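Chemist: For reference, the sequence and a predicted model appear below.
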Amino acid sequence: MTREPAPAAAPARGSVGEVFLAFLRLGLTSFGGPTAHLGYFRDELVTRRRWLDDSRYGELVALAQFLPGPASSQVGFALGLLRAGPLGAVVAWLAFTLPSAMLLVGFAYAAAALDSPVGDGIVTGLKIVAVAIVAQAVWGMARTLAPDARRGSIAVVAVVVALLAAGSLGQVAAIALGALAGLLLCREPDAGDLGGAAVGGGGDALVVAVSRRAGAIALGTFAALLMILPMVAAAAGTRLADIADGFYRAGALVFGGGHVMLPLLQAEVVAAGWVSPEQFLAGYGAAQAVPGPLFTFAAYLGALSAPGAAGLLGAAVALVAVFLPGMLVMVGVLPFWSAVRTRPAARALLRGANAAVLGILAAALYDPVFVTAVVDAPSFALAAVCFVLLVAWRMPPWAVVLVGAVGGLLITLV
């Protein structure tokens, strides 16, 4: 009698407490941005704890690259889901996110105490560090998101659209045009492209305990909130409702990692007058010095955006709102992933969208980052030093933040 081949096994189940402690450790120690976070996850959860194998982990990472939202946090959320079910997913996100969120909310409240020459110097340095970090992100992402002439051209068009049509409307238009251009021009896979045929790692398909019905509900909720929250914000007329709407929309439109969130959030909070350009860039610089996901920058902005005693509530609303769309999309797509991952049209569309994302980030590097922070020769020199330390010397971002803060003090006080 011929035996039927065994189906791909799901990863072994664990406890919610185990998931919480594992991700709390990661949330306290994972410096260096989303790519570094994925390396920490692999070392801790694949190599050391053996929650799943490299093949399934690689496929999960590839899937997160396709979706809007913070890739490393989505991978962590999905790992918690695979290990301990829905509650495991929630505690994985909480444990990985809260350490950096609490530090940044504390920085938001301490920023008021920085109204002094010393404080001004530190803030100046943090703004200049933001120039170097965003430039590094553009430099690194260009090699993977726009490695050929077609995607490079899509990125340049996105720069033009984002600069000429300022605000979130221009950014959405740039992504939509990029996706359409990718569908028409970028169907040929690249050897190193996560959108190519190599996605999946060559092992068994990823098995997740999410039904297609639950996935459809998650995707429906994602779309419904995107349409309903603007109406709720308009009807309520409160700052918290506006924060929920703006940060949810930003989280829903981010492809390519936390750095890409910069222009989207800038359009929501700076253009609205909730946060000054100086506060925005200072917080972005501080976000580089803490562990965990860069999306926790939203907690800092939420604390500053909500008036008076509502700052903590504003931080909580902003934090949940900016992460929620990415998590809903991850839950929604997981049960359908194996059916769509090999379709050339889907990969081509996402290549174009990712190239447009690079263009949006490059536009943000110019305005507001560069034009706000680099105002004279010393500030340009400090930005160049920080960039070289990041790219050539490969210093960790938190160390470069310290260099920038000291440099900003020297520029201000000398």
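Modeler: Thanks, I have the structure now.

Chemist: make it CA atoms for all contacts and neighbour counts henceforth
Modeler: Will do.

Chemist: any idea how far Val317 is from the residue nearest to Ala364 when sequence neighbours are not counted?
Modeler: Closest residue to Ala364 in three dimensions, ignoring its sequence neighbours and counting by C-alpha to C-alpha, 6 or more residues apart in numbering: Pro263, at 5.6 Å. Look at Pro263 and Val317: by C-alpha to C-alpha, to the nearest Å, they are 20 Å apart.

Chemist: got another, please set it beside the one above:
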Amino acid sequence: METKRPTFKTLIEILLVSTRLGFTSFGGPVAHLGYFHEEYIRRRKWMDEKSYADLVALCQFLPGPASSQVGIGIGVMRAGVLGGITSFIGFTLPSVIALILFAILLQRVDIGTAGWLHGLKIVAVAVVAHAILGMAQKLTPDLNRKAIALFALVGTLMWQTAYTQIGIILLAGLLGFLIFKEQKEKIETVLTFPISKRLATFCLVLFFGLLIVLPIINQATSISWLALFDSFYRSGSLVFGGGHVVLPLLEKEFVPTWLTEEEFLSGYGAAQAVPGPLFTFAAYIGAVINGWQGGLLATFAIFLPAFLLILGALPFWNELRSNPKIKGALMGVNAAVVGILIAAFYEPIWTSSILEAADFALAAILFSMLVYWKVPPWIVVVTGAIGGWFLSFI
């Protein structure tokens, strides 16, 4: 089915609703999906329940920020490609602006001695530990997937090169393909999307073309903005399992070449305090490197793969989700993601944040607030900053 021409009124409606969600959607990808369901499905009935569940399944299948891709997909279903772009801008822009402003603020303070910024690094310990527990329960429920996760953990820690994680993800996909190829799923609904297969094919070709060509051009030139674009684009292309997994990829790309470890982890802690997708952490990194222009470039580059993939995959989703071999490969990749995230939890998060017993005590308090008392993430972040400031006087 071809894309319908959207009306200006429809686009404004999408922009207003998605922007409100961008200002209020705290809590990470799972919480975002809950907000989307409440607003788009229950209140406005833009899609039915089964169509929404299938769209979520597709976005979990693809690399990239799942909640952002669901938001883009809903916008596409509502008003074609322009609807997807509008939905993305509304949901993402509030946190992008906040993190760019935070990065500019950091240029005016001594981050090496700021206790509250060390507190933000300890927040990252609690947040990533929480993410690991949730993902491990869901993505490694059996011994085979636990073994794949262990392989990914050991490989990532022992061979820390630029290509290790890519190789691990590919090998895990092959193992999943071989071990879980008999997985079957009952397909109850067949979805139709307002995107032509021709446009979808173009988006997929562009996605893979940029992934291959950008590193080659970057090696042949010395253009700084192209190097930034290439690094962020590759990071956005290779993330399976949610926003937290982008942390090790970005850390390998930018620390210490472009920014210090303290700057990196302080920004990651601050990213927990803002609503919207965690991928907007890229806006902070870009702004530290090259001001607000760098922040906008980084945001565009890291989200472009997600946009190309969701547009490219929508018309082919019915065929993909009925293929048990593809589903098995994805199970292996998701298990490897857990191991990669545990490796990132140790280095650089734990090793640079937990320096003494008092740091561990604060991390335990923040973790308990997040996991057991279900305190909103922004309160956890504020508590971590205050706690870090307090610890600087002890």
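Modeler: Received it, and whenever you're ready, just let me know what you need. These numbers come from a predicted model, not from an experiment.

Chemist: TM between them?
Modeler: TM-score of the superposed chains, computed with TM-score structural alignment, normalised by the length of the second structure, equals 0.96; 390 aligned residues with a C-alpha RMSD of 1.7 Å.

Chemist: before we move on, back to that, the residue nearest to Ala364 of the first structure: what's it in contact with?
Modeler: For Pro263 of the first structure, the set of contacting residues under the criterion of C-alpha atoms under 8 Å, 6 or more residues apart in numbering consists of Ile360, Leu361, Ala364.

Chemist: Could you do Gly112 of the second structure as well?
Modeler: Going by C-alpha under 8 Å, 6+ apart, Gly112 of the second structure touches Glu262.

Chemist: now it, what's its secondary structure?
Modeler: For Gly112 of the second structure, the reduced secondary structure class is coil; criterion used: DSSP: H, G, I helix; E, B strand; the rest coil.

Chemist: Kindly report the same for Gln165 of the second structure.
Modeler: helix.

Chemist: Could you find the counterpart of it in the first structure?
Modeler: Residue mapping for Gln165 of the second structure onto the first structure gives Gln171, with TM-score structural alignment as the criterion.

Chemist: what's the burial count for its match?
Modeler: 27 (other C-alpha atoms under 10 Å).

Chemist: Now check Phe222 of the first structure against the second structure: what is it aligned to?
Modeler: Phe222 of the first structure maps onto Phe207 in the second structure, by TM-score structural alignment.

Chemist: For that match, give me its contacts.
Modeler: Residues touching Phe207 of the second structure, when contacts are defined by C-alpha under 8 Å, 6+ apart, comprise Pro305, Leu308, Leu309.

Chemist: just the buried members of the residues you listed?
Modeler: Buried by 16 or more other C-alpha atoms under 10 Å: Pro305, Leu308, Leu309, out of these.

Chemist: okay, these in JSON lines with distance to Glu261 of the second structure and secondary structure next?
Modeler: Below are those laid out as JSON lines (distance: C-alpha to C-alpha, whole Å; DSSP: H, G, I helix; E, B strand; the rest coil):
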{"residue": "Pro305", "distance to Glu261 of the second structure": "26", "secondary structure": "helix"}
{"residue": "Leu308", "distance to Glu261 of the second structure": "31", "secondary structure": "helix"}
{"residue": "Leu309", "distance to Glu261 of the second structure": "31", "secondary structure": "helix"}
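
Chemist: Can you name the residues that contact the match of Gln165 of the second structure?
Modeler: Contacts were defined as C-alpha under 8 Å, 6+ apart; by that measure Gln171 of the first structure touches Ala158, Val161, Ala162, Ala165, Leu264, Ile360.

Chemist: do the same with Gly14 of the first structure
Modeler: Contacts were defined as C-alpha under 8 Å, 6+ apart; by that measure Gly14 of the first structure touches Arg83, Ala84.

Chemist: Assign a three-state SS to it, would you?
Modeler: coil.

Chemist: Please tell me how far it sits from Leu206 of the first structure.
Modeler: 18 Å.

Chemist: so of the contacts of Gln171 of the first structure, which ones are in helices?
Modeler: Here DSSP state H is the test, and the contacts of Gln171 of the first structure give Ala158, Val161, Ala162, Leu264, Ile360 as lying in helices.

Chemist: against the first structure, where does the longest helix seen in the second structure fall?
Modeler: The helix of greatest length in the second structure, counted in residues with DSSP H as the criterion, is given as helix 66-106. Counting by TM-score structural alignment, helix 66-106 of the second structure lines up with residues 71-111 of the first structure.

Chemist: And stretch 223-237 of the second structure, by the same measure?
Modeler: Counting by TM-score structural alignment, stretch 223-237 of the second structure pairs with residues 238-252 of the first structure.

Chemist: Would you enumerate the residues in contact with the equivalent of Met327 of the first structure over in the second structure?
Modeler: With TM-score structural alignment as the criterion, Met327 of the first structure lines up with Phe307 in the second structure. Contacts for Phe307 of the second structure (C-alpha under 8 Å, 6+ apart) come out as Gln69, Ile72.

Chemist: Leu170 of the second structure versus Phe307 of the second structure, what's the distance?
Modeler: Counting by C-alpha to C-alpha, the gap from Phe307 of the second structure to Leu170 of the second structure is 22 Å.

Chemist: re earlier: the longest helix of the second structure vs the first structure, average distance?
Modeler: On superposition with the first structure, the mean distance recorded for helix 66-106 of the second structure (mean C-alpha distance after the TM-score superposition for the first structure) is 0.6 Å.

Chemist: helices or strands up against that helix?
Modeler: Contacting helix 66-106 of the second structure under the criterion 3 or more C-alpha pairs under 8 Å, 6 or more residues apart in numbering; DSSP states H and E are the following elements: helix 8-24, helix 29-36, helix 49-61, helix 261-271, helix 281-313.

Chemist: Nearest to Val96 of the second structure among those helices would be which one?
Modeler: The minimum distance between Val96 of the second structure and those falls on helix 281-313, with 5.7 Å, by C-alpha to C-alpha.

Chemist: With the first structure overlaid, how far apart is the following helix or strand past the closest one on average?
Modeler: Per DSSP states H and E, helix 281-313 of the second structure leads on to helix 317-321 as the next helix or strand towards the C-terminus. Average distance, helix 317-321 of the second structure versus aligned residues of the first structure after superposition (mean C-alpha distance after the TM-score superposition for the first structure): 1.0 Å.
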